[in-house]
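Peer 1: Sequence first, then the predicted structure:
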Amino acid sequence: MISFLVALVLLIVGFFTYSKLMEHVFHIDDRQTPAVVHPDGVDYMPMKTWRIFLIQLLNIAGLGPIYGALAGACWGPVVYLWIVFGTILGGGVHDFLSGMMSEREDGASISEVVGKYMGRVITFIMRIFSVVLLVLVGTTFSTGPAGLLASLTPTVLNAKFWLVVILLYYLCATFLPIDKIIGKLYPIFGICLIIMALGVAGGIIFGGYQMPELWDHFANEDPNGKPIWAMMFVSVACGAISGFHATQSPMMARCITSEKEGRTVFYGAMVAEGIIALIWAAAGVSFYNGAAGLSGALAAVNNNQGEIVYQICHGLLGPVGAVLAMIGVIACPITSGDTAFRSARLTIADWFKIDQSKMTTRLFLAVPLLAVGAILSQLDFSMIWRYFSWSNQTLAMIVLWTGGVFIHKYGYPPIASLMAAIPATFMSAVSITYFFQAPECLHLSTSIAYPVGIVAAILFFCIFWWRTFIVHKDDINHELAAQAK
């Protein structure tokens, strides 16, 4: 239990220290935010900080910090290290930068932000990449809950019926003003997600369960021998660092009323997600008596993590836990799916400069997106979804490199930009290594994947350093001098 409590304290301390440094480097000021400058009553909507925080938490979380943490716990308590340091040094930085860069660019979608600082080619790639990724997320997070709802209701209400209901809800959440559905429901479900995590933590701590200590199990405990590098760092995305967050943060960047809220909303929500992931990782290895027991339990239910969540909640909290588990595994993915489609609408609108103040123009984008989602929902996503994990971390890598360029341009060069460039280098190594070693990708041996990933990451860092600090040094100095005047 000691290692769990130490990890928990580190996450909290990391928020109160490293996030302050990040805020200082970013040069937070008292400029008016997009929500204040031109509220449109639809997407640019001033909201209270606590409400934006809970919406952001549910936007980025869903079931990610639960399912991902349980998958990562199959490697043992060593996953605590990735959750803690990944959150503080990577995920928090990534989410803060993606949200605040968007805020500085008038609430622009992440594809437009990346394009401005990384070039036209990257702009086009990011636009396509973001829309495809978001539609896949939205579609996948409709079929899963539909199947679960069908299993809990009379046979006449089958999965197709619930899929139609969910897609109709997605349509409403995609084009209606953000305060009508998302602004009202998300805080409630966000609180439920937090209560569920706290209840599980209390059940493990006070229920007499033995939490394995990190120093007693500092090894790869995966029974199938899957390598920790880079498999664990891709499996545990939400709860450490996830590129999907960068597609969600711009929505809240259009709602904050002060730049000082960014630290709480973006970095704070990421730390809260890290805490939730830490709790579920600890619950997985404690409730099932170790990583091997957890792996065996997942295998017994054909890797149905929803069933594992139900077993843990019911076992620790009884009927109340069972209700919370059902709310979690049904509502949480739905609340990720609707904002995925909403983000896709905003990305396309920014891409083609389509005004979204009128309902007809919003429907013009929302209806085709949901139609594509309905068609894709009939396909088998088992293989396609495997690539999401890799593409998710690749997106995080791109956003962090963009953040490094942004900080260097407007912050305190050169050391400040390393706060983004170092985790960007790390995620480059993770993403490239995974692509070379994963079964759904090239499936090469670790003797090839490891050195290729590391060398490529070092090369990326060298290119970043050369282009940022050498090639553009004079241009940036002139620009900073002009700003000072």
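Peer 2: That came in fine, so what should we check first?
Peer 1: C-alpha from now on. contacts and neighbour counts both.
Peer 2: OK.
Peer 1: what's the spacing between stretch 340-349 and its chain's center?
Peer 2: 16 Å (Cα atoms, centre = their mean, to the nearest Å).
Peer 1: for stretch 138-153, same thing?
Peer 2: 21 Å.
Peer 1: got the contact list for it?
Peer 2: 157-163, 166-167, 329-331, 333-334, 336-341, 373-374, 376-377, 381 (Cα atoms under 8 Å, 6 or more residues apart in numbering).
Peer 1: Quick check on those residues: which are buried?
Peer 2: Among the contacts of stretch 138-153, the ones that count as buried by 16 or more other Cα atoms under 10 Å are 158-159, 162-163, 166-167, 329-331, 333-334, 336-341, 373-374, 376-377.
Peer 1: circling back to that earlier point, of the contacts of stretch 138-153, which belong to helices?
Peer 2: 159-163, 166-167, 329-331, 333-334, 336-341, 373-374, 376 (DSSP state H).
Peer 1: Give me the number of neighbouring residues for Ser447.
Peer 2: Using other Cα atoms under 10 Å, Ser447 has 9 neighbouring residues.
Peer 1: hang on, I meant Ser249
Peer 2: 29.
Peer 1: For the stretch 201-350 of the chain, which segments count as strands?
Peer 2: Assigned by DSSP state E, counting those that start in this stretch, the strands in the stretch 201-350 of the chain number zero.
Peer 1: What segments of it are helices?
Peer 2: 228-235, 244-253, 262, 269-287, 291-300, 305-352 (DSSP state H, counting those that start in this stretch).
Peer 1: how about JSON lines for the ones you listed, with distance to Ala424 added?
Peer 2: Shown next, in JSON lines, are the helices of the stretch 201-350 of the chain (distance: least, Cα to Cα, whole Å):
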{"stretch": "helix 228-235", "distance to Ala424": "13"}
{"stretch": "helix 244-253", "distance to Ala424": "14"}
{"stretch": "helix 262", "distance to Ala424": "21"}
{"stretch": "helix 269-287", "distance to Ala424": "17"}
{"stretch": "helix 291-300", "distance to Ala424": "30"}
{"stretch": "helix 305-352", "distance to Ala424": "23"}
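Peer 1: try this one next to it:
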Amino acid sequence: MNAAIALILGLIVVFIGYRFYARYIDRSVMRAQADKMTPARMYMDGVDFVPTGRNVLFGYQFKSIAGAAPVIGAIMAAQWGWLPAMLWLFAGVLFIGWVHDYTSAMISVRSEGLTFGGLSYRLISPRARGILLSFIYFYLLLVVSAFGAVVAKAVVSTGEAVVGLVVLTLAGVLAGQMIYRWKRDIVLTSAVTVVIAVGGVVAGNFLPASTFLGAFAGKIWVWAAFAFLFSYLGATLPIWQFAQPVNYVSFYIIFLGLIGGMVGAFVGHPKFTLPAFTQPVIAIGPIWPMLFVTLACGAISGWHSLVSSSGTARQLERETDARPVAAGSMFAEMMLGLLALVAASVAFAGLPQFGAAMQAGGAGGVFASGLSKLLGYLGLPARVGATFAAVLIIILAITVMQLVLRFMRLATAELVGERMPAMRNVQLATLVACLLGMVLTLSGWWQYLWVLFGGANQLMASLALLVVSIWLVSQRRKATFTFIPMLFMFVTTIGALCYTSYNLLSKVSMSVAGGGELTVGAAIGNALMGVIAIFLVIAALFLAYDGSRALIRLRTSPPTEEASAPA
């Protein structure tokens, strides 16, 4: 396979999906209206509800959903061969991914900004709300602790990225002031802040972190603390002051990397060196169900439903902006995942070298090597290309962390706010989430939790599609386009969690019997994660049962109103 041909195929999928399928659903099923009042305008508070133009909101949405996962997931999926990964990217985004993101935003907009916790309470049952919110909190804790470790390790290994990250953050804060306080033109704002951000990334090549911090630049705990402080600010400050503009400016850095990599592929048109398929023993489990939970972002990811409902839905200025913002961002993320897959497939001489690179530097190191090679076709020095790729990985992870803490704060208020009013406090709820995440990051226990990420993430996606399907039925709308993907993702996720639990508990059993090599700590971690996986399956089955009862009830009752109080 030629890298340029692979990217052209991806662009064809984007055109067909966005131009035809997404437009049909937007106009004929959801019936988006440009003049209908949105929660952002109805409840504008300058903190969570902020009417935002679709150009800025697209940048926010794309950068919010595009964490490190589309890069890491696509490269890990290459271990099954490039063809299964590519086919899942194309089919996933076309039939499930954009549908999931777009409808998650739209049903929240039509319900006055309700989160999935509030929607599950209204549409399904109080028990469903409690289970879903508890699961969401656990899932978000898993993400923030893992991404904290990703950022810390990436900065330690590439100190040249620090100056670029700090300058980009300041440029984002400046963008917020220029847009909302000084009322400057969006084109001028974008040009000024992006130039500043790119200048920071370039300057970082000559000013590594050790220049300012000496020996502290190599300490994991220093950069973990930095990542959580950054995220705390993003979670507690008004969204227009920090999270939204920082993500908006970050979008352009990611966009430059995406376009640069694609142009490099078209100029150099390198051939894939990885095989289309690998032997089953080489990969990390059977293709089904494990490929479909390993490669999530870019195809479908449950994280996106939280961004779309708890964040973007509260910022949409018009309903008709949902398609370009939510659906458009998902298609763009697929191209990012495809670029990562292409980069991994052309970077090395063959599968053995790819495997060695995965062992040495992980998926992030593989991406840095691959993107550096693609940018090299444009004349960019290898060192600068590698630094730029490292900056991309850090930006992808850290800008998601701030939103994770924001959503953990919202989930805390919904879950325990009535019994513990103090937890409705923005600062306290965020601080608790921050401390829990840091403990898991610095203790290393995030590594045990991470084995559940794929299953937990896609379980969130299937549950979001379940809530969307129930809402559509309640409004007497077509629900087949969400119900069938929901069934596929639900069965796949249950299968993946069961497979993961079996593997974890089998390793523990072998170690106890004397035939394994797990340490005591690893055995405890594996056993705990195996049990948690079982509990996730049980919780999912309870939600499926309550959801099926709600579907039956709503099919025989009058349509419900599209409004409710915001959560």
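Peer 2: Everything's here; your move. These figures come from a predicted structure and were not determined experimentally.
Peer 1: Mind telling me the TM-score for this superposition?
Peer 2: The TM-score (TM-score structural alignment, normalised by the length of structure 1) is 0.86; 454 aligned residues with a Cα RMSD of 2.9 Å.
Peer 1: returning to that earlier point: closest one to Lys116 of structure 1 among the helices of the stretch 201-350 of structure 1?
Peer 2: Closest to Lys116 of structure 1 of the helices of the stretch 201-350 of structure 1, according to Cα to Cα: helix 305-352, at 12.3 Å.
Peer 1: Can you name the residues that contact the spatially closest residue to Pro223 of structure 1 that is not a sequence neighbour?
Peer 2: Once flanking residues are discounted, Pro223 of structure 1 sits nearest to Ala292: 6.1 Å by Cα to Cα, 6 or more residues apart in numbering. For Ala292 of structure 1, the contacting residues are 74, 221-223, by Cα under 8 Å, 6+ apart.
Peer 1: Check those and tell me the two furthest apart.
Peer 2: Taking Cα to Cα, no two of these sit farther apart than Cys74 and Pro223, at 8.0 Å.
Peer 1: Need the overlap of contacts for the two.
Peer 2: Contacts common to Cys74 of structure 1 and Pro223, judged by Cα under 8 Å, 6+ apart, are 292, 295.
Peer 1: if you count what's nearby, which of the two comes out ahead?
Peer 2: Cys74 (28 against 13).
Peer 1: What residue in structure 2 is paired with the more buried one?
Peer 2: Taking TM-score structural alignment, the alignment pairs Cys74 of structure 1 with Gln79 from structure 2.
Peer 1: okay but its match is in contact with Ile282, surely?
Peer 2: Yes - between Gln79 of structure 2 and Ile282 there is a contact at 7.0 Å, judged by Cα atoms under 8 Å.
Peer 1: if we can go back for a sec, what's the closest of the contacts of Ala292 of structure 1 to Ile348 of structure 1?
Peer 2: Taking those together and measuring to Ile348 of structure 1 by Cα to Cα, the closest member is Cys74, at 38.7 Å.
Peer 1: mind checking how far the nearest residue to the match of Cys74 of structure 1 once chain neighbours are set aside is from Leu140 of structure 2?
Peer 2: In this structure, Gln79 of structure 2 finds its nearest non-sequential neighbour in Ala283, 5.1 Å apart by Cα to Cα, 6+ apart. Counting by Cα to Cα, to the nearest Å, the gap from Ala283 of structure 2 to Leu140 of structure 2 is 27 Å.
Peer 1: ok, Ala243 of structure 2 - contacts?
Peer 2: 234-235, 237, 399, 402-403 are the contacts of Ala243 of structure 2 under Cα under 8 Å, 6+ apart.
Peer 1: doesn't Arg318 make contact with Asp35 of structure 2?
Peer 2: Yes - contact criterion Cα under 8 Å: Asp35 of structure 2 and Arg318 qualify, at 7.0 Å.
Peer 1: Compare the two (neighbour count), which wins?
Peer 2: Arg318 (23 against 10).
Peer 1: To which residue of structure 1 is that one aligned?
Peer 2: Using TM-score structural alignment as the criterion, Arg318 of structure 2 maps onto Ser258 of structure 1.
Peer 1: cool, and Leu339 of structure 2?
Peer 2: Per TM-score structural alignment, Leu339 of structure 2 is aligned with Ile279.
Peer 1: wait, isn't its match in contact with Val200?
Peer 2: Yes - contact criterion Cα under 8 Å: Ile279 of structure 1 and Val200 qualify, at 7.3 Å.
Peer 1: how close does the closest residue to Ala456 of structure 1 other than its chain neighbours sit to Pro423 of structure 1?
Peer 2: Distances taken as Cα to Cα, 6+ apart place Ala429 nearest to Ala456 of structure 1, at 6.9 Å, with adjacent residues excluded. Noted for Ala429 of structure 1: a distance of 10 Å to Pro423 of structure 1, by Cα to Cα.
Peer 1: Next: Ala416 of structure 1.
Peer 2: From Ala416 of structure 1 to Pro423 of structure 1 the distance is 13 Å (Cα to Cα).
Peer 1: who has more neighbours, the two?
Peer 2: Pro423 (23 against 18).
Peer 1: No further queries at this time; thank you.
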